[in-house]
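Participant: Structural data only, the sequence is not supplied:
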């Protein structure tokens, strides 16, 4: 059984979700949000870093899935998101986690069966897959979806001995 951490990075709210991959499915362990407040960016990044390290130390995951940054209409927002993502990645790397990155489309495809699913569809599938009776916060739901996506990708790579493979340009590299 492997504990997997999913991170939905944000400069104000970073969602996290922890699932246990049993090999026959996933079980819910924990989820929540790291709220950074509205202070200066260095303090918010420090809050993301510390919050992710605390989650890792509390639950002990071995691997982490994190959403990649996509360039939307606002480059400033993408830059801030990238910085928060970097803080979470450094926290996980310092704790020795294996880190995988997924696009939003990959996560939606893995969870809802379509890359065009909206947040509510993803949340409903997360609830169904993890047998949750209460709706998680939206950022936590997204993080759980990332963790589930990572679990599915890991399971598909295990029979081929590719769990250590790296993804570059949409291709697996050993």
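Facilitator: Done, it's in. Values in this document were obtained by computation on a predicted structure and should not be read as measured data. Numbering: from 1, shown residues only.

Participant: CA atoms for contacts and neighbours, from now on please.
Facilitator: Noted.

Participant: Enumerate every residue touching residue 111.
Facilitator: Going by CA atoms under 8 Å, 6 or more residues apart in numbering, residue 111 touches 122, 125-126, 145, 148-149.

Participant: what's the first-to-last distance across stretch 90-104?
Facilitator: Start-to-end span of stretch 90-104 (CA to CA, to the nearest Å) is 21 Å.

Participant: and the comparison structure, right after this:
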């Protein structure tokens, strides 16, 4: 997370460094990114899209497959409704992952919801089933 008052270039650099370190440390087989739609706040959407672009380029540089999921796909995968609100998504993430509390901040719950959606909709599901056997 970066402070909104930090200049955009510095924020993107910090995000790039953090993502790069995380990817190198955890070596994921796949990466999922939320597809950005133009929202009421165009500036926020633009900055979110720029950060998503960093994830895409870091994955491409490491030959890691990337899947994009729409916000409604993520909500539907987690709650059963593509129109669920943040509180509903957070609560279902808590239940699905058997957590004591809803993940905080809300971005953490969103990231976990994206991962859950990806597992449901991708080949990762088959990998998890095979690993349990």
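Facilitator: All right, it came through fine. Quantities reported herein were computed from a predicted structural model and do not represent experimental measurements.

Participant: quick revisit: who wins for most neighbours among the contacts of residue 111 of structure 1?
Facilitator: Within the contacts of residue 111 of structure 1, most neighbours by other CA atoms under 10 Å means residue 145, with 33 neighbours.

Participant: Pull the contacting residues for the nearest residue to that residue once chain neighbours are set aside.
Facilitator: Of all residues not flanking residue 145 of structure 1 in the chain, residue 126 sits nearest, at 6.1 Å (CA to CA, 6 or more residues apart in numbering). Neighbouring residues of residue 126 of structure 1 by CA under 8 Å, 6+ apart: 111, 132, 141, 144-145.

Participant: what's the neighbour count on residue 81 of structure 1?
Facilitator: So residue 81 of structure 1, with other CA under 10 Å, has 21 neighbours.

Participant: any idea what it aligns with in structure 2?
Facilitator: Alignment note (TM-score structural alignment): residue 81 of structure 1 maps to residue 48 of structure 2.

Participant: That match contacts residue 36, doesn't it?
Facilitator: Yes: using CA atoms under 8 Å, residue 48 of structure 2 is in contact with residue 36, at 7.1 Å.

Participant: re earlier: the residue nearest to residue 145 of structure 1 matches what in structure 2?
Facilitator: Matched across to structure 2, residue 126 of structure 1 falls on residue 93, judged by TM-score structural alignment.

Participant: how close does that match get to residue 28 of structure 2?
Facilitator: Counting by CA to CA - residue 93 of structure 2 and residue 28 of structure 2 are separated by 21 Å.

Participant: what's the answer for residue 71 of structure 2, then?
Facilitator: Per CA to CA, residue 71 of structure 2 is found 22 Å from residue 28 of structure 2.

Participant: same thing with residue 11 of structure 2?
Facilitator: In terms of CA to CA, residue 11 of structure 2 sits 24 Å off from residue 28 of structure 2.

Participant: Please apply the same query to residue 35 of structure 2.
Facilitator: Distance of residue 35 of structure 2 to residue 28 of structure 2, given as CA to CA: 19 Å.

Participant: Looking at these two, which one has more neighbours?
Facilitator: A direct count of neighbours by other CA under 10 Å for residue 35 of structure 2 and residue 28 places residue 35 higher, at 15 against 12.

Participant: Find the nearest non-adjacent residue to the more buried one, please.
Facilitator: In space, residue 35 of structure 2 is closest to residue 70, 4.9 Å off (CA to CA, 6+ apart).

Participant: Give the equivalent position in structure 1 for that neighbour.
Facilitator: Using TM-score structural alignment, residue 70 of structure 2 lines up with residue 103 in structure 1.

Participant: Same check on residue 30 of structure 2?
Facilitator: Under TM-score structural alignment, residue 30 of structure 2 pairs with residue 63 in structure 1.

Participant: Quick check: that match vs residue 147 of structure 1, distance?
Facilitator: 9 Å.
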